[in-house]
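Colleague: model this:
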Amino acid sequence: MGDDKDTEYLPRDLGYWEENFFHEMRVRREAMGLSQTEFAKMLTDYPDNTGTKFYQATIQRIESGERPVKLFEAVWIAALLNSSVHEMINGYSIEFAYEELVSHIGPDAFDHELERAEMLHGPGRIVSELIDQYKAAVAATSGAQADENLLRVAEAIVELDKVARVGRVVYRQELKKAAAACAALERTYPRSIRGDVGDDSEA
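Modeller: This next block holds a predicted model:
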């Protein structure tokens, strides 16, 4: 049990902010090359910590959403990960933003969006917001490079959305074509976070 006794009070369904925070915590910790054990020690030794102990199991349970995080803990975690609570709950990491953008312009993503959208520009508005989030995440991540091919397709979808004055069926066909083009792209972003952007020796 120990310091994890408050697990029973965790809501059954995590909210958007909580999911983002736990995801960001894991992504940022791993990006810094820290193990869960190492990060637990950093939290235990945090200057403002006057007695709260953290263990590897504590970090594992937090990142998996099994253990809630107190507000002061969230502040410490964000500070140690060179971030802020606001940034982490909004999911600004480059990996998170990239995956969201990819998922929303994949060939299957728009069927559901188009079916429930009341206006033609619904999907395009979503993609536009994700483009902004992705660019902000890239700008905030030292040494990271954007997937320019992905952005080109995403922005083409937004432009198509803006000028769409055709029937819904034609619009759907054009949107699906653009989404299929996205799916066919070679992903350059994962190489950028490995730090080997300049290495073109392998496909």
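
Colleague: for the rest of this, base every contact and every neighbour count on C-alpha atoms.
Modeller: Will do.

Colleague: so E19 is in which element?
Modeller: Of the helices and strands defined by DSSP states H and E, E19 is found in helix 16-31.

Colleague: mind listing the helices for the protein?
Modeller: Remark: helices of the chain, listed N- to C-terminal, are 16-31, 36-44, 56-63, 71-80, 85-89, 94-104, 109-116, 122-140, 148-163, 168-184, 189-193; assignment by DSSP state H.

Colleague: one more, please, to line up against the first structure:
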Amino acid sequence: MMKTRFLFLYLIYLLLIGCGNPDQSFIIQGTLPSARYDGEWIYLVPMENPQGRVDSVKIADATFSFKGTGEEMRVLRLRHILRLRIQELLVVTEPGTILVKADSIGSVTGTPQNEALQSWKEDREKKQTAYQFIRKGLRTAVGTDSLRLVQQGDTLRIQEQERNFLFLQKQGNNTLGKFMQKMLRNSLTEDQRKKLDESLQ
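Modeller: Have a look, this model is predicted:
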């Protein structure tokens, strides 16, 4: 009886080990704007580990999908010439279903870190449009008009610093937070960097 119980528990243990933890797996479900890309390969490339594994799948019916485990920053890209039409996209391969729209301006949503990154990206794109408007205006503006545009630019920079600070503070030391700290830390004021360091301890 004891031997039978031990064998039963051992079989359950092996079953659990073999199955792994499905909660730690990710699924990427992607779409493209048309079937013209069918037959092309799309690549899921490690962002910070050049020796890491590169996954690839063939596009069919303007869709693609990846499945895997392991949370890290990766980038989705097509072959070089097609990147002129289809934007490379940063992806956090965190557990869950990640929804990708690959296009000239793409999007990655569906999981918390990817949603946060998409929100930050959209906000940055709006600010870049505003910066372009100001730079264009400064080419011909004079007097008070020029001063007003300079003040608008200063206000935008302050807003962007605050947005970056709050973004990094909220993400903390998760995969996205650590990656974006390398990109955004220098954009912060000295006081914001100090507060960020204190919040990350």
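
Colleague: and the TM-score between them?
Modeller: Here the superposed chains carry a TM-score of 0.32, computed using TM-score structural alignment, normalised by the length of structure 2; 108 aligned residues with a CA RMSD of 5.6 Å.

Colleague: follow-up on the earlier one: in TSV, list the helices of structure 1 along with mean neighbour count.
Modeller: Below are the helices of structure 1 laid out as TSV (neighbours: other CA atoms under 10 Å):
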stretch	mean neighbour count
helix 16-31	19
helix 36-44	18
helix 56-63	18
helix 71-80	16
helix 85-89	18
helix 94-104	19
helix 109-116	14
helix 122-140	18
helix 148-163	17
helix 168-184	16
helix 189-193	17
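
Colleague: can I assume S56 of structure 2 is in contact with I28?
Modeller: No. Applying CA atoms under 8 Å, one finds S56 of structure 2 not in contact with I28, separated by 12.0 Å.

Colleague: which strands and helices sit next to the longest helix along structure 2?
Modeller: In structure 2, with assignment by DSSP H, the single longest helix is helix 143-171. Helices and strands touching helix 143-171 of structure 2, as assessed by 3 or more CA pairs under 8 Å, 6 or more residues apart in numbering; DSSP states H and E, comprise helix 112-138, helix 175-184, helix 190-200.

Colleague: which one of these lies nearest to F165 of structure 2?
Modeller: Of all those, helix 190-200 sits nearest to F165 of structure 2, with 6.5 Å by CA to CA.

Colleague: show me what the closest one is packed up against.
Modeller: In this structure, helix 190-200 of structure 2 makes packing contacts with helix 143-171, judged by 3+ CA pairs under 8 Å, 6+ apart.

Colleague: quick check, M180 of structure 2 in contact with F167.
Modeller: No. M180 of structure 2 is beyond contact range of F167, at 9.1 Å (criterion: CA under 8 Å).

Colleague: the two: which is more packed in?
Modeller: F167 (19 against 16; other CA atoms under 10 Å).

Colleague: name the nearest residue to the more buried one, sequence neighbours excluded.
Modeller: W120 (7.7 Å; CA to CA, 6 or more residues apart in numbering).

Colleague: and for that neighbour, the neighbour number?
Modeller: 14.

Colleague: do the same with the one 10 residues further on
Modeller: A130 of structure 2 is flanked by 15 other residues according to other CA under 10 Å.

Colleague: with E190 of structure 2 instead?
Modeller: 11.

Colleague: where's it relative to Q161 of structure 2, distance?
Modeller: The spacing between E190 of structure 2 and Q161 of structure 2, counted by CA to CA, to the nearest Å, is 11 Å.

Colleague: before we move on, what about R77 of structure 2?
Modeller: Remark: distance between R77 of structure 2 and Q161 of structure 2 (CA to CA) = 29 Å.

Colleague: do T144 of structure 2 as well
Modeller: Counting by CA to CA, the gap from T144 of structure 2 to Q161 of structure 2 is 26 Å.

Colleague: which of these two has more neighbours?
Modeller: When T144 of structure 2 and Q161 are compared on other CA under 10 Å, the one with more neighbours turns out to be Q161, at 19 against 9.
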